[in-house]
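**Student:** what would the 3D arrangement of this be:
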Amino acid sequence: MNSAGIKDVAALASVSIGTVSNVLNRPQLVAPETVKRVEAAMEELSYVPNEAARQLRLGRSRTLGIITPDASNPFFADVAVAAEKAAAEAGYTVIVGNSNGSDEREARYLELFEKLRVRGVLVSPVGESTPRLSQMRQRGTPAVLVGTSSDAACSSVSVDDAAGAEIAVDHLVHTGRRRLAFVGGPLTMRQVSDRFTGASRAVRKYAAVSIEHIHLREMTVEEGREAGRGLAQRPAADRPDGVFAANDLLAIGLAASLFTETRAASPEQMGLVGYDDITFAASSTLPLSSVRQPTELIARAAIDLLLQEAEDSGRAPRHVLYQPELVIRASTVASPPLVKSSSGREPADLTRANSPHRRLRKMDDPHY
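**Tutor:** I've put the predicted structure just below:
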């Protein structure tokens, strides 16, 4: 059955198509009795206005697109919710697409959003999507990267992931850990690559501290469980005594397999730090130390940048960078003695610098 159109409404209400259009867009210009008659005809015919067509006629969409790489990850879900809230406050609705870690799915969503003539797109890219985004921008659809930065003609809002990884590893070293492991992957994800870079950079500051990379295909709880089971099967002397997981989901899986299922280790024997500080990090059976990202600030800054570019397509790309903070909980119980750095000095006291109450800072951006 075909849906009713504006011509059907006009015929049933015995008015012109222009009158129906005025009822939809400028009801104050139409007599109240006529408005009631048109609305009654719409209800009888189950007429649904074509909002996309209306916005195209007006030349300005009130819809934004959001592409997230993993809708099941609470961090990305929180960013999407915060972005939707900020967009609603500005009078926009959002359509959310989940690329599920697939570059192909991401490309399809970008193509769809461009066809829908959305006002702009927020993207947490799977890999290197900037050439495609630059082309979209040139054709009139601005895009802002979320959670990662780029040198291309595309604005971004991100957190200094390398710095976040560095403070996580510094903390593990400060609690006496010498044999470290970075658990995460794939490295084709910019965030994972940056976090591994920061972790490696931190290790180089200390003598007698090493780090291994346990490569994973996905950043899920189950992948973390499997990684934990693999560590549990090693002889105790061959296990790391400090683990930095590339996100909290992995860390939660690691904790479940190592500390609960196999009981191969305890936080005293193997310190564990995650990344993102999702809600479950604090409320899990073993409260998890984690690097916190300011999701609300990230989302609002990204929406602001996107709407500014939608209003002025000639603006130069801007890059907003937030500094993360380390939230210390029970998963990193100290295991002395402390490890000396390559300079022979004890590691710096990180307690004050990385307090959960340390204020988040946004890097100065003259364009923002």
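**Student:** C-alpha from now on. contacts and neighbour counts both.
**Tutor:** Will do.
**Student:** contacting residues for the residue most central in space within the chain?
**Tutor:** Note on the chain: the residue nearest the mean C-alpha position is F76, at 3.9 Å, using CA atoms, centre = their mean. Each residue near F76 by CA atoms under 8 Å, 6 or more residues apart in numbering is listed here: T68, P69, D70.
**Student:** who wins on neighbours among these?
**Tutor:** Highest neighbour count within the contacts of F76, by other CA atoms under 10 Å: T68, with 24 neighbours.
**Student:** let's see this one next, to set against the first:
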Amino acid sequence: MAQKKIRNMEELAAVSRISRPTLSKYFNDPDSVRRSTRERIELALTQFDYRPNVYAMNQNRRKTRNIGIVVPNLADPFFSEIGREVELACIGAGYTPILLSSHGNPAQERDNLESLRSLKPAGVLLAPFGRVSDRADIESFNKHIPVVLFDANVETACEAFVGTDNFQSIDLMVEYLCRSGEPPCLFEMKSPSNPNANKRRQAYLESMQRHGYTPHIFQAEGEGWNFEEIGSAEGGRLISENAFNTNTVLCSNDRLAIGMLSAAYRLGKRVGHGPACTLRIAGHDDHPFSRFTCPSLTTIAQDYAAIANRAASTLFRIIDTDERPEKREETLFNGSLVMRESA
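**Tutor:** Take a look at the predicted model:
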């Protein structure tokens, strides 16, 4: 026999003869009601088809269990992966994640924050664009709802930032490339929106100096999110012009490197370590596709899980204690060298 469909908590209260406040108290925390009452409610739930609207319950609380998560572009598998890790951290802590993508558009980042205001989240985990983010808007949002930044750091009044130590990771890669072959040139975008690119450029300059080599930086024209296309077009142009000072190229991120690998193939250049190879290419981030390129891409792996869990736990602490840190917290995790066939 089919269960009778119950549309809302008022109907459940009427048919079960249990007051609505008691039902609400139970659904918020089953242990908050007497055992005998809990047993009556659980019996009613076996007799009637009812599922509480968790979203509506959240909205009626003074402090919701919603956590906003905003990333620059979910079409990028890098952000899909780190976004997934942040979601799982929220779910594991009993929060309801609301994951929003800015679709490569800084204006959408502002709109996402505005949308979250109406949802009354307990806090927000934000991976900002960086240079083109509306810092004033982020700071205004943070005055009312705590914000923890991850992946890209921007100088705002947000509570904390969690990401990768680009100076450690780039130095690790430069040291390996110098030790295993010719010192690397750096290939990057001329106008990067993500502040990680600027830190990686400075880290490259300092690392090359420490190792006693002259740095060579090549910047690609183009803006936006089409990194592979830019890497292929601009990287291919530089390869065909024999512009690079050495046979080793360190790309600012894996997506540029993937584009350059395709350009090298198109131009008939062998990439890797073998005697027939004339070019080495390395990247940064350990993009989910980097192990499947041909040849597979040497890169730096960021610790997605550690970054996600630290960012989430920092935000949960702020929410649970209702205390903002006196000083902005910054946590940086080391990157790990992943040696593959391309370098």
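**Student:** among the contacts of F76 of the first structure, which recur in the second structure?
**Tutor:** Checked against the second structure using both residues aligned by TM-score structural alignment, their matches' CA atoms under 8 Å, the contacts of F76 of the first structure keep these contacts: T68, P69, D70.
**Student:** all helices for the stretch 201-343 of the second structure, in order.
**Tutor:** Assigned by DSSP state H, counting those that start in this stretch, the stretch 201-343 of the second structure shows helices spanning 227-240, 254-266, 304-321.
**Student:** between the second one and helix 227-240, how many degrees?
**Tutor:** Relative orientation of helix 254-266 of the second structure and helix 227-240, computed by axes from the mean of the first three to the mean of the last three CA atoms, to 10 degrees: 50 degrees.
**Student:** residues making contact with helix 254-266 of the second structure?
**Tutor:** Residues outside helix 254-266 of the second structure that contact it (CA under 8 Å, 6+ apart): 188, 227-233, 235-236, 239, 250-251, 270-271, 281-287, 290, 293-294, 297, 299.
**Student:** repeat that for stretch 301-314 of the first structure.
**Tutor:** 83, 86-87, 119-122, 140-146, 155-157, 315, 318, 320, 368.
**Student:** among those, name the ones in helices.
**Tutor:** A83, A86, A87 (DSSP state H).
**Student:** the second one corresponds to which position in the second structure?
**Tutor:** Okay, so that is A86 of the first structure. By TM-score structural alignment, A86 of the first structure lines up with A89 in the second structure.
**Student:** ok, the closest residue to its match other than its chain neighbours - contacts?
**Tutor:** Using CA to CA, 6 or more residues apart in numbering and skipping residues adjacent in sequence, the residue nearest A89 of the second structure is N309, 5.8 Å away. Contacts for N309 of the second structure (CA under 8 Å, 6+ apart) come out as E85, V86, A89.
**Student:** aligned partner of N309 of the second structure in the first structure?
**Tutor:** Match for N309 of the second structure (TM-score structural alignment): R300.
**Student:** with T299 of the second structure instead?
**Tutor:** Matched across to the first structure, T299 of the second structure falls on S290, judged by TM-score structural alignment.
**Student:** my guess is that match meets I328, correct?
**Tutor:** Yes. Counting by CA atoms under 8 Å, S290 of the first structure touches I328, with 6.7 Å between them.
**Student:** who's more crowded, those two?
**Tutor:** Neighbours per residue (other CA under 10 Å) separate S290 of the first structure from I328, with S290 holding more: 32 against 21.
**Student:** now do the same contact list for the more buried one.
**Tutor:** Counted by CA under 8 Å, 6+ apart, S290 of the first structure has contacts A168, D248, V273, G274, Y275, D276, D277, A281, L326, V327, I328, R329.
**Student:** my read: S289 of the first structure touches G271, true?
**Tutor:** No. Counting by CA under 8 Å, G271 is not a contact partner of S289 of the first structure; they are 9.1 Å apart.
**Student:** okay, now the closest residue to C178 of the second structure other than its chain neighbours: neighbour count?
**Tutor:** Using CA to CA, 6+ apart and skipping the chain neighbours, the partner closest in space to C178 of the second structure is P184 (7.0 Å). As a burial measure, P184 of the second structure scores 30 neighbours (other CA under 10 Å).
**Student:** equivalent analysis for A316 of the first structure, please.
**Tutor:** If we define neighbours as other CA under 10 Å, then A316 of the first structure has 12 of them.
**Student:** for the closest residue in space to it that isn't next to it in sequence, what is the enclosing helix or strand?
**Tutor:** Leaving aside its sequence neighbours, A316 of the first structure sits nearest to A153 (CA to CA, 6+ apart; 7.8 Å). Following DSSP states H and E, there is no helix or strand that holds A153 of the first structure.
**Student:** now which residue in the second structure aligns to A153 of the first structure?
**Tutor:** Aligning on TM-score structural alignment places A153 of the first structure opposite A157 in the second structure.
**Student:** contacts only, for its match.
**Tutor:** By CA under 8 Å, 6+ apart, the neighbours of A157 of the second structure are E139, N142, R328.
**Student:** does the first one fall in a helix, a strand, or a coil region?
**Tutor:** Remark: E139 of the second structure carries the secondary structure label helix [criterion: DSSP: H, G, I helix; E, B strand; the rest coil].
**Student:** touching, it and L149? I think so.
**Tutor:** No. Counting by CA under 8 Å, E139 of the second structure stays clear of L149, with 11.6 Å between them.
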